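>>> Predicted model follows, preceded by the sequence.
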Amino acid sequence: MNSVDLVGRLTKDIDLKYTTNGTAVGTFNLAVNRDYTSKNGEREADFISCVIWRKAAENLANFTKKGSLLGVQGRLQSRTYDNKEGQRVFVTELIVDKFHLLESKNKIQGNNQNNKSNSNTQGTTNYDANSSRHYQPSKPFEGTPVDIDDDDLPF
């Protein structure tokens, strides 16, 4: 079974690009705290590379920003490629199937003014990358195309 559930914060905004066929692909790193502290008493974190596809990638890019608290569900995938120096590079990343926004919309937008009156509105919003139900973002996200051949797609 290849199933992963993580909760963490975005280390930067989602990097959203489009394949030559117009398929959206988003990449991001999720900082996930470890359950224990180091010998110095400091909490350590792991930085997990993640990839999300299609409409879910556009939604995630539109509804989050650096520091947003997310829950993600997906599967691990490993791949290799040769870098410019001719060295073989091994990459393991989480292919995200679902994500959950774990903060209120006001907190994600950094709107402290509304947080005072809506301090108990924290909730979650769930998005399924494989669902036929699509969510329309408030504004379209304009990304730059990335050259990915259809044969390289994991589906």
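Structure received. Numbering: from 1, shown residues only.

>>> Every contact and neighbour count from this point should use C-alpha atoms.
Fine.

>>> Tell me where this protein has strands.
For the chain, applying DSSP state E gives strands covering 4-10, 15-18, 24-37, 43-53, 69-82, 88-101, 125-128, 144-145.

>>> next one: the second one to chain centre, how far?
Just to be clear, that refers to strand 15-18. Here strand 15-18 is found 12 Å from its chain centre; the criterion is Cα atoms, centre = their mean, to the nearest Å.

>>> and the comparison structure, right after this:
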Amino acid sequence: MNKVILMGRLTRDPAVRYSQGEHAMAIARYTLAVDRRVRKNNENDQTADFINCVAFDKAGEFAEKYFRQGMRVLVSGRIQTGSYTNKDNVKVYTTDIVIEDQEFADSKGAAAAGNSQGSNQSQYTDDEGFIHIPDGVEDEGLPFS
């Protein structure tokens, strides 16, 4: 099975181009900065991975219209590897996430307020943005079992 789920922030606005031919298709490329859950051992340790993503057709159009640098998004898809020979005749290997589903990870209000790594979190949510459910709440009122 080849399935990837990532949540991260867009490092820049998606770069979109359209394919040639009878049915022009949007191809959006963007990079997600995905935080690592490990603590830094020293000042020079990398704390995030930068993962290349590509969205085709309607997903590409959605990314072009709504995604902007700094937004936190949730994506799922599959890993695709490839290679090509560059102009210097050197073989270059690539790894991309081909997007199958993508959505906003922050509320519209949080994104508009420039919510950066939880700095404007509500008193009702934790650092990951999950809502705290108070003790004594009956299970029947929750939307899941």
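Everything's here; your move. This one's a predicted model, so the numbers in the text were calculated from it and none came from an experiment.

>>> Tabulate the strands of structure 1 (TSV), appending mean neighbour count.
Converted to TSV, those look like this (neighbours: other Cα atoms under 10 Å):
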stretch	mean neighbour count
strand 4-10	18
strand 15-18	20
strand 24-37	18
strand 43-53	17
strand 69-82	16
strand 88-101	17
strand 125-128	15
strand 144-145	14
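
>>> Could you dump those into TSV with distance to residue 61 of structure 1 added?
Shown next, in TSV, are the strands of structure 1 (distance: least, Cα to Cα, whole Å):
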stretch	distance to residue 61 of structure 1
strand 4-10	11
strand 15-18	7
strand 24-37	7
strand 43-53	10
strand 69-82	12
strand 88-101	12
strand 125-128	12
strand 144-145	13
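
>>> so which of the ones you listed gets nearest residue 110 of structure 1?
strand 69-82 (12.6 Å; Cα to Cα).

>>> what's the counterpart of residue 68 of structure 2 in structure 1?
Aligned by TM-score structural alignment, residue 68 of structure 2 pairs with residue 65 of structure 1.

>>> My error: substitute residue 79 of structure 2 in the last question.
Using TM-score structural alignment, residue 79 of structure 2 sits opposite residue 76 in structure 1.

>>> Residue 92 of structure 2 too?
Match for residue 92 of structure 2 (TM-score structural alignment): residue 89.

>>> again with residue 56 of structure 2
Residue 56 of structure 2 maps onto residue 53 in structure 1, with residues paired by TM-score structural alignment.

>>> Its match touches residue 23, doesn't it?
Yes. Using Cα atoms under 8 Å, residue 53 of structure 1 is in contact with residue 23, at 7.4 Å.
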